[in-house]
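# Here is my input; please provide its structure:
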Amino acid sequence: MPLDRNPSGKGRIDYVLWGDNGNPLALVETKRTKKTAEIGQQQAKLYADCLEQKFGQRPLIFYSNGYQTYLWDDYTYPPREIQGFLKKDELERLIFRRKNRKKLHLVPVNNDIVNRSYQTEAIRQITEAFSQNIRKALLVMATGTGKTRTSIALIDLLKRANWVNRVLFLADREALVTQAFRAFKSHLPQANIIDLTKSKTSQAITANIVVSTYPTMFNRLNDMGDKERMFGVGHFDLIIVDEAHRSIYQKYQTLFDYFDGLLVGLTATPRNEVHRDTYRIFELESGVPTFAYELDDAIKDGYLVPPQGINVPFKFLRTGVKYTELSPEEQEEYEAKFYDEEKDTLPNKIDSTALNRWLFNENSIDQALEILMEFGLKVEGGDKLGKTIIFARNHEHAEFIVQRFNKNYRHYKGHFARVIDSHDPYAQSTFDDFSESQKQPTIAVSVDMLDTGVDVPEILNLVFFKPVFSTVKFNQMIGRGTRLCPDLFGIGDDKREFLIFDLCGNFEYFEQQVTEKEQKPRKSLTTRLFKARLVLSQQLNQDNKTLQEYILDNLHEHISSMEKENFLVRRQLNIVEEFTDRKRWNRLNSQDLNLINNSLATLPNGLPTEKRLSKEFDLLCTQLQLAILEQSSNFIRLRDKVRDILHGLESKREIPMVKAKLPLIEEVQGENWWTDVTPAMVETLRRQLRDLVPLLDRQQQQIVYTNFIDELEDISKQDVPTHQTGFSPYQYKKKVETYICNNENHLAIAKLKRNLTLTESDLESIEEMLFNSPEIESRERFEEVYGKNINLKLFIRKLVGLERSAAKQTFSRYLQPRFRTSKSSIKYYKPGVNN
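Next up, the predicted model:
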């Protein structure tokens, strides 16, 4: 060690992690928990210098204070915080790669996996980022352009370059995981690939590639402590996130924080629709992904087929059912089904939002199916409807659509149209049949399951039997039909378009360019209850000291029950341990409250699981206690909700548990009990009745079936409002270069090809041709992509080339003696400048 640090010239390393060959793989410098981990960085570096000098191998550097741990592989990356230490084989892989990983730009892309220019360009953009020591990349590619294939080719390249060994591929649904698993098996048959949703964790440990849903991997990590955890933080070298959008990160960001591998996000969401938080996670400027290739690009280049919209304006689905507009017979049916005997009322209208949610009208569905069967695109010479997805509103709606189809088209014997959604444990098998062109079903009626990610090129018809209020979701659903399908209608007769039947006004909605409301993920019931009790504990005064102590005890128990080995809890372990001390809760300040709310309230606890209805009643009572203390206008609403619950319990008087509490139940429903009510009274009520609340029956909206004649206005073709949000430099360059090559006979360009000197007027004519053309758009756009200092002559000559005779003439001049013998000429001659 340096003598200015230690006069003896020696130091004591806290930990060294040794390889089997006796060389140091890593060292760990530890600091007290009261100090920051960063204090140990320089000390650890000096130790690494000493070990490298002695053993000829530089170890990886860890420094930690027990709560925060940093890994510094100073051969390749700056320090980064990680969630634990790497295992021996993981450290050995990192050491091995220092000398054995190849330069990525020298490793060819496997054209047997991807064969389109934009896919190769996407891989090159990602590998260029990785080569610059950037560890994250975001890929924006329209549905149907081969995101999964591109990611497989990327994995193949990184494996051949010795950059990665183990890969994790994450998707949000099992159907997409199954689809990805099959694609990996097809294109990387030599790899050991495991589907974690169908395999044990122990089977996945030895796999090269693990595919999983987010919840499956999350739960596998969450269910195991450190001693049992088989997936260490360094287990995967590369994590690929399918459909990388904000809601995934809000819910599962801890997964990406836990694993230390390179991170690649895939999304079909147009770049300007990708939320800024997603860009932040990938450490990118908002609106600027690593690579983008969007829907309009793919359609123009012939890689996707365009949609053709069919507007089907059903009156009921757009405006609802009005009593006064029904026939006398229909009014009788309306009265029988919607008259409320208790209130002696009849609604004058059933709103359109009820249609296909709980009100199913036979005539509307029958007409919609008739339109699909008549006008939908056909195959087999027009004899058979092409593959079709009907997007239903809910499971009951999907089932009713299939019921009406089977009633009206009995000759298909129940095989032609099938429900495919999460209610059926064998839905994947039905989808597999739907995916094969010669198998049934032909019509897949789905709720959410087929909205995104599925790849069936034969799809010719999409039926929107529900409104969609998300631009991102709408574009994803449209993407189900965009894939190419050669010879679909016969040899040489390819798929050229697909139809979208819009029954619910989606086209009109999205033509208005509606700004979507930002949806925040709903906090769990446990989290909301914890936060409400935390607020209540600070609102109570000396008059409610006993209640305050009880609530603080409850909050403390919630935190102290947390499993410290849980990978979510470990990230906040210093805060958890601080508030495990019960005395700490007696002196909370505003900073403490923020810390508890933001860092601890959402963590899993070890308390016994309780019934949801009991916890909902706890939350209602806590909100009521707060309303009493704050003298809030919410008091009456919350009081009446409690009364309604007690009124429901009163009807269960035959149950002994309820019978024993009937005096209290009846008293609380009276006005006198609520006069001068206190938080302590509500607390007593809560404790005595919370276990009875689950005995109540949940009131659900009854399904109503009607057969009113629905009015259908003229069916019309309509452009589908798909929005190309954002500008693609890749597409723009292709357009510019094609335009110039198509105009190589332009006088000035022809001169360039023959290596003739251009006049000022020639240069002006070139600029006029370029910057006044719709393909180039403008000088500003051109300079935005190519830069302001570009030499137009050299740029164009590089594209159109030099005629053979002109090239030979130029080369013969180069060989003249003045270039070979004159020292003065050589002195001033610079290739590429004066030649």
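
# When you work out contacts or count neighbours from here on, use the C-alpha atoms and nothing else.
Noted.

# Please work out how many residues are found near Tyr67.
Tyr67: 18 surrounding residues under other Cα atoms under 10 Å.

# got it, and Leu664?
Using other Cα under 10 Å, Leu664 has 14 neighbouring residues.

# How about the secondary structure of it?
Classification of Leu664 using DSSP: H, G, I helix; E, B strand; the rest coil returns helix.

# what about it, distance to Ala298?
Distance of Leu664 to Ala298, computed by Cα to Cα, to the nearest Å: 69 Å.

# OK, contacts around Glu128?
Taking Cα atoms under 8 Å, 6 or more residues apart in numbering, we find Glu128 in contact with 104-105.

# Settle this for me: Gly234 is touching Leu86, isn't it.
Yes - if you go by Cα atoms under 8 Å, Gly234 and Leu86 touch, sitting 5.4 Å apart.

# out of the two, which sits in the busier spot?
Neighbours were counted for Gly234 and for Leu86 using other Cα under 10 Å; Gly234 has more, 22 against 18.

# Now do the same contact list for the more buried one.
Contacts for Gly234 (Cα under 8 Å, 6+ apart) come out as 85-87, 90, 259-261.

# how about the strands of the stretch 1-150 of the chain, start to end?
Secondary structure of the stretch 1-150 of the chain (DSSP state E, counting those that start in this stretch): strands at 15-18, 24-30, 60-64, 69-72, 80-82, 136-141.

# Including mean neighbour count, could those go into CSV?
Formatted as CSV, these follow (neighbours: other Cα atoms under 10 Å):
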stretch, mean neighbour count
strand 15-18, 16
strand 24-30, 24
strand 60-64, 26
strand 69-72, 22
strand 80-82, 16
strand 136-141, 24
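
# Those strands into JSON lines, with extra columns for distance to Gln438?
Output for the strands of the stretch 1-150 of the chain, formatted as JSON lines (distance: least, Cα to Cα, whole Å):
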{"stretch": "strand 15-18", "distance to Gln438": "59"}
{"stretch": "strand 24-30", "distance to Gln438": "57"}
{"stretch": "strand 60-64", "distance to Gln438": "57"}
{"stretch": "strand 69-72", "distance to Gln438": "54"}
{"stretch": "strand 80-82", "distance to Gln438": "51"}
{"stretch": "strand 136-141", "distance to Gln438": "30"}
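
# so which of the ones you listed gets nearest Leu573?
Across the strands of the stretch 1-150 of the chain, Leu573 has its closest neighbour in strand 69-72 (12.3 Å, Cα to Cα).

# helices or strands next to the closest one in the packing?
Packing partners of strand 69-72 (3 or more Cα pairs under 8 Å, 6 or more residues apart in numbering; DSSP states H and E): strand 60-64, strand 80-82.

# Tell me which of those strands lies nearest to Ile126.
Closest approach to Ile126 among these (Cα to Cα): strand 80-82, 20.3 Å.

# who touches the helix or strand where Val682 lies?
Here Val682, judged by DSSP states H and E, is contained in helix 679-689. Identification of contacts with helix 679-689 by Cα under 8 Å, 6+ apart yields 544, 547, 617-618, 621, 624-626, 628-629, 661.

# how about 7 Å then?
Residues outside helix 679-689 that contact it (Cα atoms under 7 Å, 6 or more residues apart in numbering) are 547, 618, 621, 625, 628.

# I have a second one here; can you model it like the first so I can compare?
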Amino acid sequence: MKRLQDVDQQISLKLLNIGWETSDFDKREITFSKEHKYLLYLQNSTNNIVSKIIGLAELRHFSKIKRKVLTEAKLLGISWIFISDGETIILWDIFNDDSRYLSSFYSPNDLQRKYYLNITRKELKKLPIEDLQNLRSFHREAIEYLSDAIDKGKRSIKINMVLGTGRTFLMLKFVKMMIHAKVAQKILIIVNFVHEASQILERFKSEFPNIGCSLITSGNSSDFTGNDILITTSNKLNSSFQSLSSSSIDALIRLDADNVNLTKRNIIDGHFDALKIYFSSVLGNDEKADFNYTISDAIKDGVLAQVKFISVTDEKYYTNQHRHDDNESRFIEAEMIKKYVSLNESDRKTIVYTSSKFQAYTVTAILNEACPQHGIKYAELVTSDNNSFEVNEIVNRFRYNEFPKILVNVNMLETGIDIPEVENIVILKKLNSPAQMHQIISRGSRINEITNKDKLYIYDYFNNFEMLNDLNKAPKKSRINYLDEKESYKPKFETSLFLEIGGNSHQIRKSDYIKKWEEYIKFLSQSDPIIQGILEHKSMSHTNEDELLKTITNEYHFSEENLKNAYNMQDMNLKEFVLLAVGKLVKKSNEERFNEQIINWKKNQNFTRTQEIFIDVLKNICLKKGKINYKAFNVTIKRLAESIFIQNDLETVIREVHKIYKNEMSNDNSNIT
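As a prediction, this is how the structure comes out:
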């Protein structure tokens, strides 16, 4: 069992790390049974005491003093009690009658802010909903549900709304309500892309001229100070977010819930003790949302155009044997596009989604040859070879001019554009997930009153529409799914030989993923200007970063987070992974990383010099034998170990060293299976 003195040292270190001074607290040692005592930390301040910290050698002992402590806290008007054994921290939120795990204590400034919010907070459902004339009925329903759920103490809410139905608009309105009701002051909003973050920032500045809004560009703690509304992407929240206190934000809103890696989301979101609102556009087969507005609902309500799927996979000339394999298949694809979409006779705009640049170039060329229009391009191509200015120029020509009629692209037009003029979408590739299918549909799903467009035709060569589970079903009578919510989240950090990619939970061996990544980057390095710039150590702009993400996005879902998990190297960025792929950055061996992690772990613990030396002995045993078998130790080593560690502490240390060893040596190049 831990000594209370050790618990005190660990708690004091954690408090110092987030800005507290030892003089900020009065510390008392209280006996609650013959064998046990606990430490009580009270704020040393002339102001009202709003929190207590209780230090226990074993957390299970809190049950013996719980009733007394909670009764006293309520009498004194204390809002929070923190219970800790020096490592684990549990918060008892008296204001909301809830308990949950924390990654850290509250910092002094955050404690003051949260206390102010508690005593000034209003009920959301009693606030008038502004701008009613611009809100559709389902927007009002979503706001009413969010208001009621948050007022009742629900801390994690999922809103599923199909793309094109005003998710960002709804989010802006509700953030304004939360600020006015004093539900939240510090709000973090996470989106997919940097350019999307910039667009939302401008809308917030227009909506909240008197509130500080900013983009987080590095994930450093300095980005979280000053402004109240912070907007970023998951890729920008690097490992440095862990240096922040758990109380740094009051609310976290994700608009990227469809695309972000679940493991990464849990690690980031679990760090913050905050209200969490997730916006998604599609649900998996077993997923549930608290509020659900599907594509079927949107079509029924006349918000989106009716979607008509035409399966082209039964064409006798278009067989599985030669899809995307040769020039003949490209010719057949182009001929079939002309046949089904009636290109020569229709003014309907069309977007074509292809699987590779070669396929896109060939299809575009054949379409232009077959449809000459006095020297004007009938079909135009968009790939990662185009910079952002060129992409915008081509899209604007397509949208506002008579020609081109067709836009052919490779992984470029799945997000970030909205073209109501589009009446046909042609899919010449196998998609990875329902979310990707929804994103493509949403490029042309809006109704166009100018052209009287009320239908969108999807020409699907791979029966991708079969993965959609919410399109041809009748809308539910109620969009609200009432879920019981009293949950605590404790962050988990796990390592395995497999990597989960894509929205359909597809798994791939990490070694195979790394191999595909290195092959792909070596291929791109021959022609791609952004990759070549990285290899020449040139700086990258935000636009370059977005273009790089689009370039590397394929069926393997290459991303910075997936690469971190595949290589098991959490401290690297996407640029470094590109250099690593071509051999311009040397990957540390498993043994080197194991040594580094042991050093870092020791720095964060309160070990004596003698204990650190013995831990190095354990480390060397791990490296030599692959595991630590304490029973096999000779008598001398056992006596030495037991003289410098309490028995329980020794078991904890051995488990931790072995855990670090397994994590760092479980990379696919190791012999651990």
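
# Quick TM-score on the pair, please.
In this superposition the chains share a TM-score of 0.62, using TM-score structural alignment, normalised by the length of the second structure; 510 aligned residues with a Cα RMSD of 5.0 Å.

# that older thread, any chance of the helices and strands packed on strand 69-72 of the first structure in CSV, with distance to Cys741 of the first structure too?
Below are these laid out as CSV (distance: least, Cα to Cα, whole Å):
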stretch, distance to Cys741 of the first structure
strand 60-64, 53
strand 80-82, 48
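
# if we compare the ones you listed, which one ends up closest to Glu497 of the first structure?
Nearest to Glu497 of the first structure, of all these, is strand 80-82, at 48.8 Å by Cα to Cα.

# tell me, that closest one lands on which residues of the second structure?
Counting by TM-score structural alignment, strand 80-82 of the first structure falls onto residues 100-102 of the second structure.

# so how much does that stretch differ from the first structure once superposed?
Following the fit onto the first structure, the mean deviation recorded for stretch 100-102 of the second structure is 1.0 Å by mean Cα distance after the TM-score superposition for the first structure.

# Could you give the separation of that stretch from the chain centroid?
20 Å (Cα atoms, centre = their mean, to the nearest Å).

# and Tyr258 of the first structure, what pairs with it in the second structure?
For Tyr258 of the first structure, the aligned position in the second structure is His271, judged by TM-score structural alignment.

# Contact partners for its match?
So His271 of the second structure contacts 103, 246 (Cα under 7 Å, 6+ apart).

# I'd like the distance between it and Arg265 of the second structure.
Between His271 of the second structure and Arg265 of the second structure the computed distance is 10 Å (Cα to Cα).

# And for Leu431 of the second structure?
23 Å.

# And these two? Which one has more around it.
Neighbour totals were compared for Leu431 of the second structure and Arg265, and Leu431 leads with 19 against 15 (other Cα under 10 Å).

# circling back to that earlier point, which of the contacts of Gly234 of the first structure are buried?
Using 16 or more other Cα atoms under 10 Å as the burial test, the contacts of Gly234 of the first structure include 85-86, 90, 259-261 as buried.

# how much does the helix or strand containing Ser151 of the first structure stray from the second structure?
Following DSSP H and E, one finds Ser151 of the first structure within helix 147-160. For helix 147-160 of the first structure, the mean deviation from the second structure after alignment is 1.5 Å (mean Cα distance after the TM-score superposition for the first structure).

# Give the aligned range of the helix or strand that that helix is followed by in the second structure.
Downstream of helix 147-160 of the first structure, the first helix or strand assigned by DSSP H and E is strand 167-171. Using TM-score structural alignment, the residues of the second structure aligned to strand 167-171 of the first structure are 187-191.

# By how much does that stretch deviate from the first structure on average?
For stretch 187-191 of the second structure, the mean deviation from the first structure after alignment is 1.9 Å (mean Cα distance after the TM-score superposition for the first structure).

# Can you list the buried residues in that stretch?
For stretch 187-191 of the second structure, by 16+ other Cα under 10 Å, it's 187-191.

# ok, those vs Leu201 of the second structure, which is closest?
Nearest to Leu201 of the second structure among those, with distances taken as Cα to Cα, is Ile189, at 9.9 Å.

# Compute the number of surrounding residues for the equivalent of Arg167 of the second structure over in the first structure.
The equivalent of Arg167 of the second structure in the first structure is Lys147 (alignment by TM-score structural alignment). Neighbours of Lys147 of the first structure under the rule other Cα under 10 Å: 23.

# doesn't Leu138 make contact with Lys147 of the first structure?
No - assessed by Cα atoms under 7 Å, Lys147 of the first structure is found out of contact with Leu138, at 11.3 Å.

# any shared contact partners between these two?
Common contacts of Lys147 of the first structure and Leu138, defined by Cα under 7 Å, 6+ apart, comprise Leu266.

# Not counting its neighbours along the chain, what's nearest Lys627 of the second structure?
Spatial nearest neighbour of Lys627 of the second structure, chain neighbours left out: His658 (6.6 Å); criterion: Cα to Cα, 6 or more residues apart in numbering.

# likewise Ala398 of the first structure?
Ala392 (5.3 Å).

# quick one: Ser296 of the second structure is in a helix?
Yes - Ser296 of the second structure forms part of a helix when assessed by three-state DSSP.

# What is the helix holding Ser151 of the first structure packed up against?
Applying 3 or more Cα pairs under 7 Å, 6 or more residues apart in numbering; DSSP states H and E, we find helix 147-160 of the first structure packed against no helix or strand.

# how about Leu644 of the second structure, what does it touch?
Heads up, residue 644 of the second structure is Ile, not Leu. Residues in contact with Ile644 of the second structure (Cα under 7 Å, 6+ apart) are Gln611.

# Return the distance of it relative to Ile615 of the second structure.
Applying Cα to Cα, the value for Ile644 of the second structure to Ile615 of the second structure is 11 Å.

# Gly166 of the second structure now?
56 Å.

# Residue in the first structure paired with Gln306 of the second structure?
Aligned against the first structure by TM-score structural alignment, Gln306 of the second structure finds its counterpart in Pro306.

# In contact with that match, which residues?
Taking Cα under 7 Å, 6+ apart, we find Pro306 of the first structure in contact with 299, 482, 497-498.

# and with 8 Å instead?
Counted by Cα under 8 Å, 6+ apart, Pro306 of the first structure has contacts 299, 482, 496-498.

# Please flag which of the residues you listed sit within strands.
Judged by DSSP state E, strands contain the following of these: Phe498.

# Of the contacts of Pro306 of the first structure - the most surrounded one?
Busiest of these [other Cα under 10 Å] is Thr482, holding 30 neighbours.

# quick one: contacts for the aligned residue in the second structure for that one?
With TM-score structural alignment as the criterion, Thr482 of the first structure lines up with Ser445 in the second structure. Neighbouring residues of Ser445 of the second structure by Cα under 8 Å, 6+ apart: 164, 304-307, 420, 455-456.
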